[in-house]
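S.K.: my questions concern the predicted model and sequence given below.
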Amino acid sequence: MDMGLTGKTALVTGSTAGIGLAAAIGLAREGAHVILNGRKEERIQRAKEQLLQAVPGAKVSGVAADFSGAKGAEAVTRAFPDVDVLVNNVGIFEPKPFEQIPDEDWLRFFETNVMSGVRLSRFYLPKMRAKGWGRIVFVSSESGVQIPTEMIHYGMTKTAQISVARGLAELTTGTGVTVNTVLPGPTFSEGVGQFVADLARSQGIDTKTAERDFFINARPTSIIKRFASSEEVANLIVYVCGTKSSATNGAALRVDGGVVRAIL
């Protein structure tokens, strides 16, 4: 299926690994000029090599930016003042008991996970509306619907993303611009791999057992009973970025392996 992205410019934040890199590769396969983002140039170069290996001849650029503060968004918008597609994927997570989460962590998580997308959308959305076409996608999480007790601060930011995206969608009425949220479930990415390894080490078990126990104890409602791959999540992101999804706007779309027990 041709997603109509040939010649479009797509910025994917946090795209040097995991879901972000998989989405970038998927968008490149659809003919988009992809802008990779990471905190360090060496990570961007490594991701660029991986993307070009997967999609030879793809047009790819990169911009180093740390979204823990406003300067990250400023660096990105200064380097690339015009994009057709914005995928707000960058995010951080850390399991921590609620009683041990200090104010600084709440603010740090909100700054990176929520304000990065707010700042970039605030810059690019008016330009998209002026052109009459654009796509903004927030990569949230099923944790924004079913708040995980082991990282409530993370869940809070994911809920906030869903709210921001829906509000922005209301501002696109009658245009060719859409704003949607994609809600991945447990996905095997670089960070999750480390999380599982740390969990296994702390309990004195192997990683396969740790993964099985995770779905028994932490995500018992999962239907697929496994971590999704980054590519499985990216497939939905790429679709929502394309022209074929033009009637999908203001939606929160789950690719959560059935974790959220709801029919809507």
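M.R.: That came through fine. Numbers count the residues shown, from 1 in each chain.

S.K.: contacts and neighbour counts: CA atoms only from here.
M.R.: OK.

S.K.: just checking, next helix/strand downstream of the longest strand anywhere in the chain?
M.R.: Criterion DSSP state E: the longest strand present in the chain is strand 177-184. Downstream of strand 177-184, the next assigned helix or strand under DSSP states H and E is strand 187-188.

S.K.: in addition, the following structure is provided for comparison:
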Amino acid sequence: MNIDLSGKTALVTGSTAGIGYAIANGLAGSGAGVVINGRSRDKVDAAVRKLEGTGAKVRGIAADVSTAEGCKALVAALPDVDIIINNAGIFEPKDFFEIPDQDWSRFFEVNVMSGVRLSRAYMKGMLKRNWGRIVFISSESGLNIPVEMIHYGMTKTAQLSVARGLAQLTTGTGVTVNSVLPGPTMSEGVETFVKDLAKQNGQSVDEAAANFVKQHRPSSLLQRFASVDEIANMVVYVASKQASATNGAALRAEGGIVNTIA
């Protein structure tokens, strides 16, 4: 399959590192003009330079998409896109009884409202042009709510609802809205988390990673963390012209953790 996104502009939020950067790299490799986004100008510039080194067509916009003001500034700098990957997100293992109200609100603003605001801004243009792709990076945690971070799981379930609802607004058009559900993925942030676990438990990083999957995701068929590129591969396909019949779907890239057939 030759995925060709030449002439398309793709925005990937939270793309200075990790899954977001891997997605940006994959889209650029398929010919799309890619817009890198993050809160820090320095990190955005560094990611742009790195991607430019591959010959990609890329630019960067520093904006905090967890706020209405940040989303407004981003849209002002980039009025139209063909593809938006709502990837920006945060996670934090925390005992339910120690999660204050402000954390619930903060997680919802970052993980859910960023995608709501940007989809609201860009989707009308996609519908008018009769082509577009909106992808929410959800998680298997939206289906299997993790007891160690219930507030995170709540936001990932919410993303699935938003994506499905938006998809129903695209009936009969060339626009699609889907979610991709990664499982444990070895991004930079997760790597730091695993290193901390290893230090706490007197283990090697590999041992800590393997034990985490066995203990917290025992139903995994993969039995390891996925790589960021494995997640990006799914997202690039969903953003492609070839995925025209895939709409309103929650697509799993979680290594078989979710133990259902549908």
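M.R.: Ah, there it is. Predicted model, so just to flag it, every value in this text is computed and none were measured.

S.K.: next, the contact list for the equivalent of residue 195 of the first structure over in the second structure, please.
M.R.: When the second structure is aligned by TM-score structural alignment, residue 195 of the first structure is paired with residue 193. Residue 193 of the second structure is in contact with no residue at all, counting by C-alpha atoms under 8 Å, 6 or more residues apart in numbering.

S.K.: can you count the residues close to the residue lying closest to residue 103 of the second structure once chain neighbours are set aside?
M.R.: Spatial nearest neighbour of residue 103 of the second structure, excluding adjacent residues (C-alpha to C-alpha, 6 or more residues apart in numbering): residue 151 at 7.9 Å. Other residues lying near residue 151 of the second structure total 24 when counted by other C-alpha atoms under 10 Å.

S.K.: so where do the strands sit in the first structure?
M.R.: 9-12, 33-38, 60-64, 85-88, 134-139, 177-184, 187-188, 228-229, 252-255.

S.K.: looking at these, which is nearest to residue 71 of the first structure?
M.R.: Judged by C-alpha to C-alpha, the one of the strands of the first structure that comes nearest to residue 71 of the first structure is strand 60-64, at 11.0 Å.

S.K.: what span of the second structure lines up against that closest one?
M.R.: Going by TM-score structural alignment, strand 60-64 of the first structure lines up with residues 58-62 of the second structure.

S.K.: superpose on the first structure and give me the mean offset of that stretch.
M.R.: By mean C-alpha distance after the TM-score superposition for the first structure, the fitted stretch 58-62 of the second structure averages 0.5 Å away from its aligned residues in the first structure.

S.K.: may I see the buried residues of stretch 179-195 of the first structure?
M.R.: Using 16 or more other C-alpha atoms under 10 Å as the test for burial, stretch 179-195 of the first structure gives 179-189, 195.

S.K.: no no, stretch 117-129 of the first structure
M.R.: With burial defined by 16+ other C-alpha under 10 Å, the residues of stretch 117-129 of the first structure counted as buried are 117-121, 123-125, 127-129.

S.K.: sort out which one of those lies nearest residue 205 of the first structure for me.
M.R.: So of those, ranked by how close each gets to residue 205 of the first structure (C-alpha to C-alpha), first place is residue 117, at 37.9 Å.

S.K.: ok, and the closest non-adjacent residue to the closest one?
M.R.: Among residues not flanking residue 117 of the first structure along the chain, residue 88 sits closest, at 5.4 Å (C-alpha to C-alpha, 6+ apart).
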